[in-house]
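*Asks:* A predicted structure for the sequence below; I have some questions about it.
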Amino acid sequence: DFLLDEMVWTSTDFNAERQWKLDLAAKVSKLISVYWESRVAKRQLCDSEDSTACQSVARQMGTMVENFWDEASYVWSPRQKGEEDESSDTSDRSFSLVNRGSVTTSKSGPGVSVAPETE
């Protein structure tokens, strides 16, 4: 009789422990799932922020290039009328350097210089 009572108690204890472990495993798996979902969402947010940052950098670079060429058009200009009207050399109708020295511009940054071409 004592042995049967012990077997019933052991069976009940094993079933309760098994149910406790299943509940705990369900809670842990739910926590892991939530963690990975938040990590994926965070990565997607970072990717979109990186994309926005890249677009911002590209926009700034485009503006800098545009400013450079705008300033370069001031440095390189067609020959002014009357400068060398007596020479009728058609091969020299291209652009001439207005200022023969080194030019540093404020928009394109320090250290950017435009030097005359040598022929």
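*Replies:* Perfect, I can see it now.

*Asks:* use CA for all of it now, contacts and neighbours both
*Replies:* Noted.

*Asks:* what's the helix or strand for the residue positioned nearest the centre of the chain?
*Replies:* Nearest to the geometric centre of the chain sits Cys54, at 2.9 Å (Cα atoms, centre = their mean). Counting by DSSP states H and E, the element that carries Cys54 is helix 2-75.

*Asks:* now the element after that helix, going C-ward?
*Replies:* strand 76-78.

*Asks:* which other helices and strands does that next one contact?
*Replies:* Using 3 or more Cα pairs under 8 Å, 6 or more residues apart in numbering; DSSP states H and E, the elements in contact with strand 76-78 are strand 95-97.

*Asks:* buried set for the strand it packs on?
*Replies:* If you call a residue buried by 16 or more other Cα atoms under 10 Å, then strand 95-97 has these buried ones: 96-97.

*Asks:* by contact count, what packs against it?
*Replies:* strand 76-78.

*Asks:* mind listing what's buried along the strand it packs on?
*Replies:* The neighbour-count check on strand 76-78 (16+ other Cα under 10 Å) flags Trp76 as buried.

*Asks:* report the distance from the helix holding Cys54 to the chain centre.
*Replies:* Averaging C-alpha positions (Cα atoms, centre = their mean, to the nearest Å) puts helix 2-75 21 Å from its chain's average.

*Asks:* got another, please set it beside the one above:
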Amino acid sequence: MDINDIAARAAAKIDAARDAKVNAVKTAAASGVELAEAAQLLAAAEQKYAKDYQAALRADWTESDLRGFGLDAPTKKAGGRPRGTKAARQTKANDDASREKEMIGATSDGE
């Protein structure tokens, strides 16, 4: 057997093994990209569902009604600014009104 033939067969075997490794990484990377894209789509769909579910509740449907239609409560809350409690909003509105009255009183006293 010729030394060059042996070396060529060894190089071919190494090349085939390297190509198999590279292809495995390419396949895993492609799956990783698909997974990331699917996760983004899922997050967007969950957010939309949460908003739509809240809109249904604001349209005077109850959670029990929606469950009866086969709609489960969203696992994640809809985004946005927290509303706070009605009492907290009432207190803030009263505080704002009091400050406004004080300012009006201060300007009329100064004249």
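*Replies:* All right, it came through fine. Being a predicted model, the structure only gives us computed values, none of them experimental.

*Asks:* hang on, the earlier thing: any idea what the residue nearest to the centre of the first structure aligns with in the second structure?
*Replies:* In the second structure, Cys54 of the first structure lines up with Ala39, judged by TM-score structural alignment.

*Asks:* so how far is Ala50 of the second structure from its match?
*Replies:* With distances taken as Cα to Cα, to the nearest Å, Ala39 of the second structure is found 16 Å from Ala50 of the second structure.

*Asks:* likewise Lys26 of the second structure?
*Replies:* 36 Å.

*Asks:* same thing with Ala10 of the second structure?
*Replies:* In terms of Cα to Cα, Ala10 of the second structure sits 60 Å off from Ala50 of the second structure.

*Asks:* so between these two, which is more surrounded?
*Replies:* Taking neighbours as other Cα atoms under 10 Å, Ala10 of the second structure and Ala50 compare with Ala50 leading, 19 against 12.

*Asks:* which position in the first structure pairs with that one?
*Replies:* With TM-score structural alignment as the criterion, Ala50 of the second structure matches Val65.

*Asks:* that match and Glu17 of the first structure, how far apart?
*Replies:* For Val65 of the first structure, the distance to Glu17 of the first structure - Cα to Cα - is 71 Å.

*Asks:* Thr105 of the first structure - how many residues pack around it?
*Replies:* 16.

*Asks:* how about the nearest residue to it once chain neighbours are set aside, what does it touch?
*Replies:* Among residues not flanking Thr105 of the first structure along the chain, Val112 sits closest, at 6.9 Å (Cα to Cα, 6 or more residues apart in numbering). For Val112 of the first structure, the contacting residues are 103-105, by Cα atoms under 8 Å, 6 or more residues apart in numbering.

*Asks:* in helices, which of these appear?
*Replies:* Among the contacts of Val112 of the first structure, no member is found in helices (DSSP state H).

*Asks:* Ala26 of the first structure -> the second structure?
*Replies:* In the second structure, Ala26 of the first structure lands on Ala11 (TM-score structural alignment).

*Asks:* for Ala56 of the second structure, see how far away its match is.
*Replies:* 67 Å.

*Asks:* same check, this time on Thr62 of the second structure
*Replies:* Here the criterion is Cα to Cα. By it, Thr62 of the second structure lies 8 Å from Ala56 of the second structure.

*Asks:* many thanks, I have nothing further to ask.
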